[in-house]
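>>> predicted coordinates and the sequence they were generated for:
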Amino acid sequence: MLNGTRITVFLLLGFPSLHHQECLIAITFLSSYVAILAGNLLVISLILSERDLYRPMYFFLCNLSFLEIFITTSIIPKAAGSLLKGNKTISYSACLTQCYFYFLLGYIEFVLLAAMSYDRYVAICYPLHYPMLMNSQLCLQLLLASWTAGFLATIIPTILIARLPFCNDNRIDHFFCDSVLLMKLSCAETEIVELITFMASSIILFGSLGMTALSYLYIIYTILRLPSTSSRQKAFTTCSSHLTIVILGYGSCIFMYVQPSSHHVSCNKAVALLNTVVTPLINPFIFSLRNQQMKDALKVGFKRSMITSRRQLSF
């Protein structure tokens, strides 16, 4: 790109060091994407079809699976298509849109994980008052709060980035449009935009992490006070799946925060792969295989589908 020429397209470099394996990477992306869709849609369909799962925890889990599907959809199809076709360009508007939805859905997920930790806190610390405290109205309010927080934390930085001029280099060393790398390509001063973006992400990340940590401190304190070992084990099992996802999600992002700037690009790719491929892929298995009610619902759904198919064959 010549100096003074306004950029209308960006070039996503993807994985330059793995240039000869790009076709294999694309196939892996597409295979993972199909598995993510199948697993999370299965979780959503089970929760919606089984009345025994009409509870706050599964309401939040259903929304978490919904977010996982759309976070993955905003990144993987474009990345896989670019690797397969060899055309790694992305338009200016598509780049901003991809960047917006990736961070919007990611922020919503962090706040939703905090809401799920509050649900586990009420269930373990106040079991007798759980149905009254975690009513449908509160669940909807927590869900609305997570979407509102994600929207407010994303819309202002996105508007500021959209107003930046890009007139020199158009190469983004990533497999999708990352706002941090996008700002580095601007031919204007970006300190204020970077500060606002950093503050917004820090408030969401560390604010929701603080709420989650506080909930689990009370949960652990309550579990340790239970009289029997079986009671403590049962109480811990009810929140172990959620705790696993919390560790994966927050751990990856905090790891990115403490990395030196010289390793930022490679670390960013690793975190993005974890958040857009690995975590959405294993979430359905973590919640299904470690939750007895989900396993029971899966067995009932499988038996029901088998009976239906037999009846159709008999006709």
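Noted; the coordinates are in hand. Numbers count the residues shown, from 1 in each chain.

>>> use CA for all of it now, contacts and neighbours both
Noted.

>>> which SSE is G249 in?
Counting by DSSP states H and E, the element that carries G249 is helix 229-258.

>>> in that helix, which residues are buried?
232, 235-236, 238-239, 241-243, 245-246, 249-250, 252-253, 256 (16 or more other Cα atoms under 10 Å).

>>> included below, for side-by-side comparison, is a second structure:
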Amino acid sequence: MEERNETVVSEFILLGFPSLGEKLKIFLFLILLLTYLITVTGNVVIIFIVWVDHRLHSPMYFFIANLSFLEIWFTSVTSPKMMLTFLSVSKTISLNGCMAQTFFYFTLGATEFTLLVVMSFDRYVAICRPLQYATIMNQRLCIQLVLVSWVGSFTVISVPMVLISKLRFCGPNVINHFFCDNTPLFLLSCTDTSGIRRADSILSTTVVLSSLCLIMLSYVSIFFSILRIPTVTGKQKAFATCGSHVTALAVVYGSCIVLYARPSGSFSLDVNKGVALLNTVLYPFLNPFIYSLRNKTVKLALREAFGRRTAKLFPNL
């Protein structure tokens, strides 16, 4: 009789940032909107320029273009809904919409970690085995690595998501977050979540820390190879190539370790929301600048592409 009288939740309320004043919410909405537009535009430009410029038809830029494609979707999973919570009185999201958001957030996140491992391997081969680079990083292998990153991540994350989708929610239905993260969902479920929480924690920790260890192994090898380069100019060029990647890794792994690769309950959900902004808003925003727009070859390709476009639009100039 008790189960029949339980109210089944069909939608959730995303609390977002309730302590902010109305004027501050409008200001933050405009900042987030501008950031989102720049993020999408910047990553689209990278994909386009890698596609059209033959000088960028190399494994490194192929992986960067894939990462840019991923970042567009990753930030689109959370940012539009978060912006709506600043302006809309209704902050609801359907149960199916919530589950879909959770699924794509974690699958795209796992794909990103895998792509970062692939990119670090590419840099390892380029710097540590330059004479064998073209042979090892051939087109077939590059496509296979990208396919494994996407398909493998979606497959692995589908297992816990099937379990999460079977959770019952009987009320309350207020999520203290700006998107449907798994931690607040576990707290709201009226079924026992201890088993799935342990499995989810183990999986998250494994994905984050194993990929980080592989990346660190690659960069340690790269570091010692750079030290053996005889010229100062050669060392500076090699360090510059990897420096931007390390900067990006610090942001994305630092935030994800705090969020998912730590003991549960270490931080409040309010702290989690602040940290989550780093990998849902800041990192996708920085990606075009860190990986591509600081690169001399990319900047030259952009200038030439825009120069040709300007010449077509204004032939008399």
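Received it, and whenever you're ready, just let me know what you need. From a predicted model like this one, the values you see are computed outputs, not experimental measurements.

>>> follow-up on the earlier one: where does the next helix or strand after the helix holding G249 of structure 1 end up in structure 2?
Following helix 229-258 of structure 1 in sequence order, the next helix or strand is helix 264-273 (DSSP H and E). In the comparison with structure 2, helix 264-273 of structure 1 aligns to the range 268-277 (TM-score structural alignment).

>>> also stretch 43-63 of structure 1?
Residue span in structure 2 matched to stretch 43-63 of structure 1, by TM-score structural alignment: 46-66.

>>> what's the answer for stretch 219-228 of structure 1, then?
Mapped onto structure 2 using TM-score structural alignment, stretch 219-228 of structure 1 spans residues 222-231.

>>> and that stretch, how far out from the chain's middle?
Here stretch 222-231 of structure 2 shows a centroid-to-chain-centroid distance of 31 Å under the convention Cα atoms, centre = their mean, to the nearest Å.

>>> quote the end-to-end distance of it.
Using Cα to Cα, to the nearest Å, one end of stretch 222-231 of structure 2 lies 16 Å from the other.

>>> show me where the stretch 101-250 of structure 1 has strands.
Per DSSP state E, counting those that start in this stretch, the stretch 101-250 of structure 1 carries strands over the ranges 171-172.

>>> helices along that one, start to end?
For the stretch 101-250 of structure 1, applying DSSP state H, counting those that start in this stretch gives helices covering 130-133, 136-162, 179-184, 191-224, 229-258.

>>> can you add distance to L11 of structure 1 and give those back as JSON lines?
Shown next, in JSON lines, are the helices of the stretch 101-250 of structure 1 (distance: least, Cα to Cα, whole Å):
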{"stretch": "helix 130-133", "distance to L11 of structure 1": "51"}
{"stretch": "helix 136-162", "distance to L11 of structure 1": "17"}
{"stretch": "helix 179-184", "distance to L11 of structure 1": "11"}
{"stretch": "helix 191-224", "distance to L11 of structure 1": "22"}
{"stretch": "helix 229-258", "distance to L11 of structure 1": "24"}
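
>>> which among these is found nearest to E50 of structure 1?
Proximity to E50 of structure 1 (Cα to Cα) singles out helix 136-162 among these, at 17.0 Å.

>>> that closest one vs structure 2, average offset?
Taken over the aligned residues, the distance from helix 136-162 of structure 1 to structure 2 averages 1.3 Å (mean Cα distance after the TM-score superposition for structure 1).

>>> structure 2: matching residues for that helix?
The aligned range for helix 136-162 of structure 1 in structure 2 is 139-165, by TM-score structural alignment.

>>> in that stretch, what's buried?
Across stretch 139-165 of structure 2, burial judged by 16+ other Cα under 10 Å covers C142, V146, S149, W150, G152, S153, F154, I157, S158, M161, I164.

>>> then stretch 60-67 of structure 2?
The neighbour-count check on stretch 60-67 of structure 2 (16+ other Cα under 10 Å) flags M60, Y61, F62, F63, I64, A65, N66, L67 as buried.

>>> tell me which residues touch the residue mapped onto I196 of structure 1 from structure 2, please.
Per TM-score structural alignment, the equivalent position to I196 of structure 1 in structure 2 is A199. For A199 of structure 2, the contacting residues are P160, by Cα atoms under 8 Å, 6 or more residues apart in numbering.

>>> out of the buried residues of stretch 60-67 of structure 2, who's nearest D181 of structure 2?
Nearest to D181 of structure 2 among the buried residues of stretch 60-67 of structure 2: L67, at 22.2 Å, using Cα to Cα.

>>> what about that closest one, distance to R4 of structure 2?
Distance from L67 of structure 2 to R4 of structure 2, by Cα to Cα: 47 Å.

>>> elements contacting the host helix or strand of Q312 of structure 1?
Element membership for Q312 of structure 1, per DSSP H and E: helix 292-314. Helix 292-314 of structure 1 sits against helix 22-49, helix 279-289, with contacts defined as 3 or more Cα pairs under 8 Å, 6 or more residues apart in numbering; DSSP states H and E.
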